[in-house]
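Enquirer: Give me a model of this one.
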Amino acid sequence: KRVLQRLVRNLGQATFPISEGSPQLSCSIGVVEVTADAPDVNWLMSAADSACYAAKQAGRNRVHCFNEDRLALDERRHEAERLQRVSRAMAENRMLLYAQRIAKVGDPGYLHYEVLVRMRDADGALHLPGQFMPAVERYGMAVALDRHVLGLLFRHLQVCPAHVRQLGLCNVNVSAQSIAEPSFLAFVCDLLERNRALAAKLCFEVTETAAISNLTQARAFIDAVKARGCRMALDDFGSGLSSFGYLRQLPADILKIDGAFVRDMDTDAVSRATVRAISELGRELQMEVVAEWVETAEVAQTLADMGVEGLQGYAIERPQPLERLTLANQRPVRLVGTQGPPG
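Expert: The predicted structure follows:
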């Protein structure tokens, strides 16, 4: 640690004269000890990255040593095992696409859904994203998973021309790591160029926090896919502290209200006011507004009365295998009173 602190000091004294002046260099360093408890190299790299992030959070230009306790180490080991299961599932074609319908208020025949991913384990058990996505994101595997999901989606839609003709819009999620990776944008653009008929049917979803934390890359991604005919949605809108200030810099087509506000709007006045404000803001900016986690017919009706155009949740329809949706006879969406956790 003393060696690294000396390195930080030396770097801070270095100068690089340029025409505009001499910028000062700073350095944040994360350190992890290699012991028998470390499950693998990926875990060690992740631990060092976590320590480096802690150094930045503590004020930058410092050294931070990874110091998680035994429980945290065990959890990291479990995450590494989950990551290995995801890798095997992709290699063995056990990542499955599900879809959840999004009802368009006033047009029940319009076919719009969000694609969701599930993992079938080697023993046949089905895992929801919450059971494997944290490990995927922590270990930097989100780009590989996003590429895999997009590949599955394109291959599926290519063999369902009748479904594509009926399809209004298909939403697919893109992670913050993918937004920040130039090679991923090149991959997406290549897919769209080779499947131009599908581009107008696709809407890429990026969470508001991911877009704001990678603003330049997010804007480049949005501009590139919209230029090829796709649409863009900002997911979980309202969860960030600077939502409204950044909105003008992100030319999205759809705002998806953070489901936490929708879920509580019938009992919490602040949530209700937030939903109303986002709905009004969307109309002013000529963006379509979609509400997630719509769990009751009563909430669905209240949202429709507020002018929210899209409704998604268990009160609309539960997630189902994409194959079932694409092969089934299409029918108008009817609101039902079924309650349950968000899909």
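Enquirer: Please make it C-alpha for all contacts and neighbour counts, starting now.
Expert: Noted.
Enquirer: Okay, buried residues for stretch 119-128 please.
Expert: Within stretch 119-128, the residues scored as buried using 16 or more other CA atoms under 10 Å are Met119, Arg120.
Enquirer: in this protein, which spans are strands?
Expert: Taking DSSP state E as the criterion, the chain carries its strands at 29-31, 63-65, 95-101, 103-104, 111-120, 126-127, 167-173, 202-207, 231-237, 254-257, 288-291, 310-311, 320-321.
Enquirer: how about those in TSV, adding distance to Ala218?
Expert: Formatted as TSV, the strands of the chain follow (distance: least, CA to CA, whole Å):
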stretch	distance to Ala218
strand 29-31	27
strand 63-65	30
strand 95-101	25
strand 103-104	27
strand 111-120	20
strand 126-127	29
strand 167-173	13
strand 202-207	8
strand 231-237	11
strand 254-257	15
strand 288-291	19
strand 310-311	24
strand 320-321	30
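Enquirer: this one next, for a side-by-side:
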Amino acid sequence: KTTAYGTWYGLGGSEMCIRASLRSTGDPAGVATADEVIGQAASRLRQVLAPDQQASRFSDAIFTIMIPDVAGEALIKLTRRIRDVMETGFYKVGEQALLLRVNVGIAVAIDRSQDHLMLIQRADSACGMAREGKSDRIFVHENMLAVKRDQEASLRTRMLEQVQDIYDHERLWLVFQPIASMRGAAVERYEVLLRLRDNQGQEIVPGSVFGVVHNHQLGLKLDRWVIEHAIAMLRQRKAPITLFIKVLPVTLQDRTLSGWLRERLEQADVEAERIVFEVAEATAERSLRDMFGFLGGIKLLGCGFCLDRFGRGSDSVGLLKNLGADYVKLDMYFVNGLTKDASKQEALKELVENLEALGAATILGGVEDVKTLPILWSLGVDLIQGFFLQHPYREMSYDFSSAAF
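Expert: Okay, the predicted model is just below:
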């Protein structure tokens, strides 16, 4: 016994297409058997369609049907009728008796000017949803946006639950990546990076976590965990080290941060100037009111400030003038392809000169090879970071005394 599975795609008001595939539950069905079933399916299809609803075989196992002026409930009724006719009774090929199972996806055309190939792609997506539904096996594409929103909300909820579990069971740790001077200074600077592991022991991509918790109270908990453990690391180190710590937008809104931070620094006997907080330029632009409150608190304590991913905003230099920063970490755009792009080198040189005039030291991350170093040195970049120096490690082990560029 062999069962044939068919897949329907509907383009409401303009076009439909049907895709059929065979799957054997006994002896495999060959190409000849598949062609015979498709031929019989086409005959059944012609019996259902009106004279102005033209059908054609689009490819090996796909039919397209032009259906003008049919939408809404009328389209659903037609789809159900086609589905029932296609599924009722056996398809006989020789001694084999075949059954056809149909899943229906409908993409509604707003007007006749819409791209038919795009509509087919939408119907294809809808058919996948119909296949997963397993009840009526009909899905209308106009609901896809709502379904996508529901799926994203569900994914966000699951991620928050997972991160909360990680936080509760402390399956998180810090790694450090050096930031070295291009001018020969042996000052030790590291960026602090958070890493997380799920209950199966697998490391989670940090970006996927921060994208979910950036405005959630759980994000505030993670930021405070990082700050507290970074302070503990500074307390253990006798040599003067400066740590750069990224903070999420939710932390910028926290009016209790400066008081909490003061207590932690005093308890650990760590100087505030050994911590530099990093905020992305795009975040600062969107949260100016929060930024002024945040900066007022950390600067009063003596902490440093770094404007991260800088140089690609609508008015980057103007933002820097308003906020003030001890450091500016340039966007990765500036290092990508820099050695072969003279215009980018010129733009970077001008930007570095402007930053120097404003009293901000420049950091360029993403440095991965030695070829970039002479260019960065000649353009006046102060500090570099990247795999060329060292990958992020759990230990602060980089030898700054040997980093003479």
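Enquirer: TM-score for these two?
Expert: Overlay of the two chains. TM-score (TM-score structural alignment, normalised by the length of the first structure): 0.70; 263 aligned residues with a CA RMSD of 2.5 Å.
Enquirer: one step back: and Leu153 of the first structure, which of the strands of the first structure is closest to it?
Expert: Among those, the nearest to Leu153 of the first structure by CA to CA is strand 95-101 (7.5 Å).
Enquirer: mean per-residue distance, the closest one to the second structure?
Expert: Mean deviation of strand 95-101 of the first structure relative to the second structure after superposition (mean CA distance after the TM-score superposition for the first structure): 0.8 Å.
Enquirer: elements contacting that strand?
Expert: strand 111-120, helix 142-158, strand 320-321, helix 322-327 (3 or more CA pairs under 8 Å, 6 or more residues apart in numbering; DSSP states H and E).
Enquirer: Would you mind giving the residues in the second structure matched to it?
Expert: Using TM-score structural alignment, strand 95-101 of the first structure corresponds to residues 172-178 of the second structure.
Enquirer: From Asp223 of the second structure, how far off is the aligned residue in the second structure for Met133 of the first structure?
Expert: When the second structure is aligned by TM-score structural alignment, Met133 of the first structure is paired with Phe210. For Phe210 of the second structure, the distance to Asp223 of the second structure equals 10 Å [CA to CA, to the nearest Å].
Enquirer: One more: Leu99 of the second structure?
Expert: 59 Å.
Enquirer: now Ile179 of the second structure
Expert: 21 Å.
Enquirer: More neighbours: the two, which one.
Expert: Shown here are Ile179 of the second structure and Asp223; by other CA atoms under 10 Å, Ile179 has more neighbours (25 against 19).
Enquirer: show me the contacts for the residue nearest to the more buried one when sequence neighbours are not counted.
Expert: Closest residue to Ile179 of the second structure apart from its sequence neighbours, by CA to CA, 6 or more residues apart in numbering: Gln385 at 4.8 Å. By CA atoms under 8 Å, 6 or more residues apart in numbering, the contact set of Gln385 of the second structure is Gln177, Pro178, Ile179, Ala180, Ile363, Leu364, Gly365, Gly366, Val367.
Enquirer: if we can go back for a sec, point out the most buried one among the helices and strands packed on strand 95-101 of the first structure.
Expert: strand 111-120 (a mean of 20; mean count of other CA atoms under 10 Å).
Enquirer: in the second structure, what residues pair with it?
Expert: So strand 111-120 of the first structure sits over residues 188-197 in the second structure, by TM-score structural alignment.
Enquirer: what sits up against stretch 219-230 of the second structure?
Expert: 167, 174, 192, 194, 210, 213, 243, 245, 247-248, 250-251, 264.
Enquirer: Check the spacing between Ser397 of the second structure and Phe388 of the second structure real quick.
Expert: In terms of CA to CA, Ser397 of the second structure sits 15 Å off from Phe388 of the second structure.
Enquirer: Now for the counterpart of Ala80 of the first structure in the second structure, how many residues are close by?
Expert: Aligning on TM-score structural alignment places Ala80 of the first structure opposite Thr157 in the second structure. Thr157 of the second structure: 13 surrounding residues under other CA under 10 Å.
Enquirer: How about Val275 of the first structure?
Expert: 25.
Enquirer: Please name the residues that touch it.
Expert: Ile257, Phe261, Val262, Met265.
Enquirer: ok, now with 10 Å
Expert: 237-238, 257-259, 261-262, 265, 269, 281, 289, 291, 303, 306, 308 (CA atoms under 10 Å, 6 or more residues apart in numbering).
Enquirer: same question, Ala342 of the second structure
Expert: Contact analysis of Ala342 of the second structure by CA under 10 Å, 6+ apart lists Leu348.
Enquirer: distance from the lengthiest helix in the second structure to the first structure after superposition?
Expert: Longest helix in the second structure, counting residues (DSSP state H): helix 144-168. When the first structure is overlaid, helix 144-168 of the second structure sits 2.3 Å from its aligned residues on average, using mean CA distance after the TM-score superposition for the first structure.
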